[in-house]
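J.: Need a 3D model of the sequence below.
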Amino acid sequence: MIALVPLAQVSPQAVDALLDKAFGADRRARTAYRVRAGTEAIDALSFAAVVTDGRLLGTIQCWPVLLRCDQGDTVPLVMVGPVAVEPSSQRDGIGRALMARALEAASESSLDGAHALMLIGDPEYYGRFFGFMADRTARWRLPGPFEPRRLLALGDDVPDCAGALGPRVLQPA
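T.: Down below sits the predicted model:
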């Protein structure tokens, strides 16, 4: 049986090992890592899929980011991902379940940016199953290379402005 639990209940070493398996050891060079550099994953929106014997099968992490619009506004957003699934368990619905749980948590959250989600991913998948679209992200700039069609957003609070996306460091409560 698979359970979805807060990611904070899983060892960071296990999470890193899974991310390396899913994305390769060079994953830290990706633009997504630059967007969220210096931030910590948002505990309330990050989850793990584990089996009863404690094995980690999947994770989803969400990160605080900020869009600095060229006209001067700053808009907090939440970057969704990475979604990582143990390669032998891919296509078992684990990634989809993790994504649904993170989206549910975001919809119930009062955290700044929780109603303005973004990710870098496959528009055919994230659009079809979760409603993410690139209609308001065309003028966003990221600190590294990316395919504009893969820069997706979801939520009523997502701005349609030109601007630079980068990390947002949350202050302790």
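
J.: C-alpha from now on. contacts and neighbour counts both.
T.: OK.

J.: Remind me what the host helix or strand of Gly58 packs against, helices and strands.
T.: Secondary structure here is read from DSSP states H and E; on that basis Gly58 sits in strand 56-69. With contacts defined as 3 or more C-alpha pairs under 8 Å, 6 or more residues apart in numbering; DSSP states H and E, strand 56-69 has these neighbours: helix 12-23, strand 47-51, strand 74-85, helix 94-108, strand 163-167.

J.: now the end-to-end length of stretch 135-144.
T.: With C-alpha to C-alpha, to the nearest Å as the measure, stretch 135-144 spans 20 Å from end to end.

J.: Now show me the structure for the sequence below, then we'll compare the two:
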Amino acid sequence: MPTIAIVPLRPEHEAAVESLLDRAFEPGRHTRTAYKVRGTARALATASFVALADGVVVGSIQCWPVALAEDAGRRWPLVMVGPVAVAPERQQGGLGRRLVETALAALDASGEGSEIGGQVLIGDPEYYGRFFGFSAERTARWRLPGPGEARRLLARGAGVPDRPGSLGPR
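T.: Take a look at the predicted model:
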């Protein structure tokens, strides 16, 4: 099996990433709540990566600028982590975890993830809590622009606001 390299996402990877996302998620993925949260923003180049096996994209992660629009009027900038996608034949080998680790390290190094306020994602609380410190502790009063389970709206970081508001594009 070839060695997998994790490298920054570049424009030449975009078509392969879209194809991978189509394979990893059900049809209609563009209507999911996470897509509505990030709107038409472009992914953060400093924290978006692909996993390559012999030059072929077999995994990806992208991070997005989002914000909590607090009911009291303040906007809290955050970074939305994900989607994380791994080719079905490469799943269960730790590649998704490596991609998340790489993106979070890049956010920490750039200041985008800590100085901004924190990171948010929609995902499995047991997995993302155990390995990466995400929790729903401060997101209970947040509203999403679509359906979602409150227990799956997770955040991490000292600056994550515990305030009522709507999560959406920055």
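
J.: on that earlier part again, can you lay out the helices and strands packed on strand 56-69 of the first structure as a markdown table showing distance to Phe146 of the first structure?
T.: As requested, these are arranged in a markdown table below (distance: least, C-alpha to C-alpha, whole Å):
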| stretch | distance to Phe146 of the first structure |
| --- | --- |
| helix 12-23 | 16 |
| strand 47-51 | 26 |
| strand 74-85 | 15 |
| helix 94-108 | 22 |
| strand 163-167 | 12 |
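
J.: Tell me which of those sits nearest to Leu119 of the first structure.
T.: Between Leu119 of the first structure and these, the shortest gap by C-alpha to C-alpha is with strand 74-85, which sits at 5.2 Å.

J.: in the superposed pair, what's the mean gap between the closest one and the second structure?
T.: Between strand 74-85 of the first structure and its aligned partner residues in the second structure, the average distance after superposition works out to 0.3 Å, using mean C-alpha distance after the TM-score superposition for the first structure.

J.: Can you check what angle separates that strand from strand 56-69?
T.: Counting by axes from the mean of the first three to the mean of the last three C-alpha atoms, to 10 degrees, strand 74-85 of the first structure lies at 160 degrees to strand 56-69.

J.: Is it possible to get CSV of the helices and strands packed on strand 56-69 of the first structure that adds mean neighbour count and distance to Arg68 of the first structure?
T.: Output for these, formatted as CSV (neighbours: other C-alpha atoms under 10 Å; distance: least, C-alpha to C-alpha, whole Å):
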stretch, mean neighbour count, distance to Arg68 of the first structure
helix 12-23, 15, 29
strand 47-51, 23, 28
strand 74-85, 23, 5
helix 94-108, 18, 21
strand 163-167, 21, 5
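
J.: Quick one, which of those gets closest to Gly144 of the first structure.
T.: Nearest to Gly144 of the first structure, of all those, is strand 163-167, at 10.5 Å by C-alpha to C-alpha.

J.: what's that closest one aligned against in the second structure?
T.: Under TM-score structural alignment, the counterpart of strand 163-167 of the first structure in the second structure spans residues 165-169.

J.: what does that stretch contact?
T.: 36-41, 65-71, 141-145 (C-alpha atoms under 8 Å, 6 or more residues apart in numbering).

J.: same thing with stretch 120-134 of the second structure?
T.: Counting by C-alpha under 8 Å, 6+ apart, the neighbours of stretch 120-134 of the second structure from elsewhere in the structure are 34, 78-82, 135-136, 151-156.
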